[in-house]
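K.L.:
need coordinates for the following:
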Amino acid sequence: MEYDNLEFPEAIEELARTLGLEVPREESAGQQQQRRQSADLYDLMQQASLHYQSELKRHSQAIDYLKQRGLSGSTAKDYGIGFVPESWDYLIKRLGKNDRTQQQLESAGMLIRNDSGRIYDRFRNRIMFPIRDPRGKTIAFGGRVMGEGEPKYLNSPETPIFHKGRELYGLYEAKRHNKTLEKIVVVEGYMDVVMLAQHGVRYAVASLGTACTADHIQRLFRLVDDVLFCFDGDRAGRDAAWRALNNCLPALQNGKQVRFLFLPEGEDPDSMVQSEGKEAFEQRLAQQSQPLSEYLIDRLKAQCDTQSIDGISRYAALAKPLLEQIQADTFKRLLTEELARAVQRPVDQLFGQGGLNAPPPTQGNTTQKKPPKAQLSITPPRLVIAALLAQPSLAQTVTDEDLALVASLDERAVPFILELFQLLQQHPQLNTAALLDRYRDTPFDSALMELASYEFQAADKIAIEFQDAFSNLLKRARKQRRQTLIQRPLSTLSDAEKSFLKQFKD
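P.N.:
Sure, this is the predicted structure:
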């Protein structure tokens, strides 16, 4: 159910607001306090946005910059674009006049406090793009430098009212200008969104300094059936597209469509729509974009020699973890069949009997037993790696203390295991395919491909096998450390080392 293109909870609140009613809530005292605090932050962010818009009118260099970029005054007004001067305390002087409001501005990500306790404005000398939630409330900002400078874009941090993995720049404006949205185009930058809108393409949004997440896709699929990603044609654009595809897979739904368009290298949606206009750009979207399935297959085939047995094996190993993320049964079955058809192999030969929930073969004796598959020689270190490849989230279950102990283990695989843990803990969004892609064409490539094909006893037992293997590493690390310590004079041992030895009883 939607009202004015709002999702259900927001629709109820919007209807109540127009009728002058208060939505009844069952809230704890803590929830009531949190709601009041959020209301204060919304108010401060709106005030900040109005100040920035006012400053834009007074600074000719900012107006000239936007004009040079081709942006009209009406578009800037429509999107609430503003400017913040070169000042360390612009917002503090206007909104942070006491400790309470300074703390609120800090909580909203608008002020920064250094180690010595001094506070200052986060944004200085930038074009300011307000980020609005589905109700039109300003919840964050993106600031762009004029000309040279780093970072080119500076975004608000995560705050109590802003979660960049959920919000999309321009979504509020797209819904406001379209009574019925049929499709949405996802682009990379704020200027792409506003310039497309200026030329009549009023259904573009942008993710906020991060790859489009499954939450983003689910939100878009609640509004439209067709989502199209439009990226620059350079390496960075193609890498961003692949990350978006990986994040799309768990959110795919039967009957929904995801497509990808790559612009000519050196072009972006901003420059493209200015040079060719709305009609040609929309024709490009319609005629040159690829369905997700086609893009996925092309990307995998480009990484493999599909004329060789080894290449086919690699192709299947890369495809399998991608397929396993898909919950939409019809789409998953059709994609499985298309992946097999693309390399002219039967589904069961490529992915095993049944082919990841694809229909089983109907010809021949389906009850005939297959020859047993040769098992991969597995050791505890290799099993740890194989489990992390199969379920990268397992990296979050291990403590820093245990990792430090394993780091002392003198075994060949340990440095790589530690590297893998660090990578997955810093980038928890990485999945199997993304991991394999990161190590492509490295000395670890072939070994990881082999471990990615390891067959665990059962999918729901991977975590147990991982814990057993990691416990084995810990046990060996403790034993090795004990042997090292008992060879040293007792007087040279620290209290922590003596305490460690006390754990062992002969």
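
K.L.:
CA atoms for contacts and neighbours, from now on please.
P.N.:
Noted.

K.L.:
tell me where the stretch 1-150 of the chain has strands.
P.N.:
82-84, 111-113, 119-121, 126-132, 138-144 (DSSP state E, counting those that start in this stretch).

K.L.:
what is the third one packed up against?
P.N.:
Contacting strand 119-121 under the criterion 3 or more CA pairs under 8 Å, 6 or more residues apart in numbering; DSSP states H and E are the following elements: helix 90-95, strand 111-113.

K.L.:
distance to residue 158 and mean neighbour count added to those, as a markdown table?
P.N.:
Putting those into a markdown table (distance: least, CA to CA, whole Å; neighbours: other CA atoms under 10 Å) gives the following:
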| stretch | distance to residue 158 | mean neighbour count |
| --- | --- | --- |
| helix 90-95 | 19 | 17 |
| strand 111-113 | 13 | 18 |
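
K.L.:
JSON lines for these, including distance to residue 193?
P.N.:
Formatted as JSON lines, those follow (distance: least, CA to CA, whole Å):
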{"stretch": "helix 90-95", "distance to residue 193": "27"}
{"stretch": "strand 111-113", "distance to residue 193": "27"}
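
K.L.:
for residue 171, which non-adjacent residue is spatially closest?
P.N.:
Distances taken as CA to CA, 6 or more residues apart in numbering put residue 205 closest to residue 171, at 5.6 Å, once the chain neighbours are dropped.

K.L.:
tell me which strands and helices the helix or strand hosting the one you found is in contact with?
P.N.:
Here residue 205 sits within strand 204-206, counting by DSSP states H and E. In terms of contacts (3+ CA pairs under 8 Å, 6+ apart), strand 204-206 is packed against helix 171-177, strand 183-187, helix 190-198.

K.L.:
to compare with the earlier structure, here is another sequence to fold:
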Amino acid sequence: MIPQSFIQDLLSRVDIVDIIERDLPLKRAGANHHACCPFHNEKTPSFSVSQTKQFYYCFGCGAHGSAVGWLMEYSGLGFVEAVTELASAVGMTVPSVVDEDRVADKHKELPELMLGAAQHYRQQLKQSPTAVAYLKQRGLTGEIAARYGLGYAPDSWQNLSGVLQYDSADALDTGLVIESDSGRRYDRFRDRIMFPIQNMRGAIIGFGGRVLPRDRASGDSPETAGDAAQPKYMNSPETPLFEKGRELYGLFQARRAVRSAGRVLVVEGYMDVVALAQHGIEYAVATLGTATTPMHVQKLLQQSDNVVFCFDGDEAGRRAAWRALQNCLAQLIDGKEIDFLFLPQGEDPDSFVRKHGAAEFEAGFASAMPLLSFLVRELSSEVKLQSEEGRAKLLRDAKPLVRQISAPMLGLMLRKRLAGLGGISLAELDALYQIKSTVQLRAPGRSPRKRPSVVRTLIELLLFEGELARFADSKEIDSAANLCLPDIDSTELRVLRDLLGFLESDAHRPNVAAVAEYFRGEETGRWLADFGSSVFAWEEKKLGQSGLESEFQDAWTQFLERVREAGIDQLHAKNRTEGWNDDDKARYRRLQQRRARTTVPAE
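P.N.:
A predicted model of the protein is given here:
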């Protein structure tokens, strides 16, 4: 792994404002910078960047992070890639990385080989009148072909000899070369229009190939048997660079159009993506030879608040739509919309937009079916709602689907709809589904705003100003581990312990950006994400260092007093049931005599 000391040093040298402004114009407002959030659609800016804390946070969708996090979320880079890019910008060299989950050093040549193959295929396209004629026949211009890097793989067995060494391990790792049972190596893609697949950084990680529609002569090699029956479309296999369950074709090119249109359109093939872009619909992406996965859905919802899946109107299209729906349920987020658009039977996006144009295609969005409506319609079509048995089957079939939904408002809306169809109350449905209802009836009027707990206040202050750790002692939190502390959440207490322990271990008192990177991928890091907005809230208070120290010491004193009182209560309870031993008596005297300390002397 990359040493934490290197990451902290790196974050102290980069300026997050400069990094973000490469992609997103920021406007200064007071101490911070603001913009409309690039991760969800909005008209009023809620995306804030703190230059002093080197941290960004969106008050609309909760997106947050350091400069490393920005490159990972906005540009789609992996952790190591993001760190490497930042280090390069400030002239630092990343220490050698050993991580089995990442691309090993032995694969470091693959990106260059993939780029070389793409350049070769593009050059071959220029030299193939047949391939160029086919693209023109499909209505594609040279401009669109160049934008998506389209190429052509000639009908020969080792066409990439100028790009790679066929006898090398890298040749197989690219996925471009196949080895037969007899040990002969030859090209996977032959006589195909080639579609480079790029990651969010723009690096080529795989290819899709569409066979040219003509009779192909079979070769005289034994490995060619059945070659004429190869599928019309073919994708790269899984490789060290390419995992089709994570990637979406065309997303790199579509990002700006997605933000401008306020939606991302998901289609089934890369020819659909390119054809739609040719007609001005540039916000389309495609899955790559696999059904939509939960990872796809997560990535799509990061790009836009509105995801529209487009499928053919035939039975196969509806089955594909249902599989996509099932993989969406656990990823649903209140405030984000997933719709399903079904084209007329016999049409796909490519054929439809060529026949009817972009305006008529986009007009179809008005009739797209929301995910929950599609779910209810499909389940209802399988039963007879007029009978008790049919309604019972509907509720039974819906149960495993409903229980996947964690979005509270969407889950509630669906359960109310199902309860109505089933002829039972919402409370009865929740009991059947073993769901604890979150609906509470409140009397009219505004409830007083609940003050944050003392532990939450301590976490917020430590995130905002790590130097405050010198006024606390993590050992005090350890002593509270087995106590019953009213109004103190055990998870928050553990997060405070982890945060304070990290800050105590580093003499430089890392800022919130370094904290975010230290706990990246851990449960503590996920909990700390909820505190992102507090960094800006404390900044707006402008308390100064002495004011912050006073706030922290007051909160720490309150915490210690809670611990002291809980310890005494615990001893009283034990005395009532089994009596005290000598250690208990000594502990009781200490707690009675002890006054909560205001500070712990700094070293």
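
K.L.:
can you pull the TM-score for these?
P.N.:
Here the TM-score for the pair of chains, by TM-score structural alignment, normalised by the length of structure 1, is 0.66; 357 aligned residues with a CA RMSD of 2.6 Å.

K.L.:
before we move on, the earlier item: mind checking which of the helices and strands packed on strand 204-206 of structure 1 is nearest residue 281 of structure 1?
P.N.:
helix 190-198 (9.4 Å; CA to CA).

K.L.:
distance between that closest one and the chain's centre?
P.N.:
Relative to its chain's centre, helix 190-198 of structure 1 lies at 22 Å (CA atoms, centre = their mean, to the nearest Å).

K.L.:
who does that helix touch, helix- and strand-wise?
P.N.:
helix 73-78, strand 204-206, helix 269-288.

K.L.:
stretch 303-317 of structure 1 corresponds to what range in structure 2?
P.N.:
Counting by TM-score structural alignment, stretch 303-317 of structure 1 falls onto residues 382-396 of structure 2.

K.L.:
list the buried residues for the matching stretch?
P.N.:
383, 385, 390-395 (16 or more other CA atoms under 10 Å).

K.L.:
ok, back up a step: okay if I get the strands of the stretch 1-150 of structure 1 as JSON lines plus distance to residue 175 of structure 1?
P.N.:
Shown next, in JSON lines, are these (distance: least, CA to CA, whole Å):
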{"stretch": "strand 82-84", "distance to residue 175 of structure 1": "22"}
{"stretch": "strand 111-113", "distance to residue 175 of structure 1": "31"}
{"stretch": "strand 119-121", "distance to residue 175 of structure 1": "32"}
{"stretch": "strand 126-132", "distance to residue 175 of structure 1": "12"}
{"stretch": "strand 138-144", "distance to residue 175 of structure 1": "16"}
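
K.L.:
count the neighbours of the counterpart of residue 65 of structure 1 in structure 2 for me.
P.N.:
In structure 2, the residue equivalent to residue 65 of structure 1 is residue 134, according to TM-score structural alignment. For residue 134 of structure 2, the count of nearby residues is 14 (other CA atoms under 10 Å).

K.L.:
for residue 134 of structure 2, which residues are in contact?
P.N.:
residue 212 (CA atoms under 8 Å, 6 or more residues apart in numbering).

K.L.:
ok so, going back, distance between the ends of the match of stretch 303-317 of structure 1?
P.N.:
Terminal residues of stretch 382-396 of structure 2 lie 12 Å apart, using CA to CA, to the nearest Å.

K.L.:
just stretch 19-32 of structure 2 next, same as before
P.N.:
Distance across stretch 19-32 of structure 2, first residue to last, is 15 Å (CA to CA).

K.L.:
need the longest helix for structure 2.
P.N.:
The single longest helix within structure 2, with elements called by DSSP state H, is helix 544-577.

K.L.:
could you tell me how far the counterpart of residue 147 of structure 2 in structure 1 is located from residue 49 of structure 1?
P.N.:
Using TM-score structural alignment, the partner of residue 147 of structure 2 in structure 1 is residue 78. Using CA to CA, we find residue 78 of structure 1 at a distance of 13 Å from residue 49 of structure 1.

K.L.:
more neighbours: which of those two?
P.N.:
residue 49 (25 against 13).

K.L.:
show me what that one aligns to in structure 2.
P.N.:
Per TM-score structural alignment, residue 49 of structure 1 is aligned with residue 118.

K.L.:
show the contacting residues for the residue nearest to that match when sequence neighbours are not counted.
P.N.:
Nearest residue to residue 118 of structure 2 in three dimensions, chain neighbours excluded: residue 196, at 6.7 Å (CA to CA, 6+ apart). By CA under 8 Å, 6+ apart, the residues touching residue 196 of structure 2 are 118, 148-150, 204-208.

K.L.:
would JSON lines of the residues you listed with distance to residue 413 of structure 2 be doable?
P.N.:
Formatted as JSON lines, the contacts of residue 196 of structure 2 follow (distance: CA to CA, whole Å):
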{"residue": "118", "distance to residue 413 of structure 2": "48"}
{"residue": "148", "distance to residue 413 of structure 2": "41"}
{"residue": "149", "distance to residue 413 of structure 2": "44"}
{"residue": "150", "distance to residue 413 of structure 2": "45"}
{"residue": "204", "distance to residue 413 of structure 2": "42"}
{"residue": "205", "distance to residue 413 of structure 2": "41"}
{"residue": "206", "distance to residue 413 of structure 2": "41"}
{"residue": "207", "distance to residue 413 of structure 2": "42"}
{"residue": "208", "distance to residue 413 of structure 2": "40"}
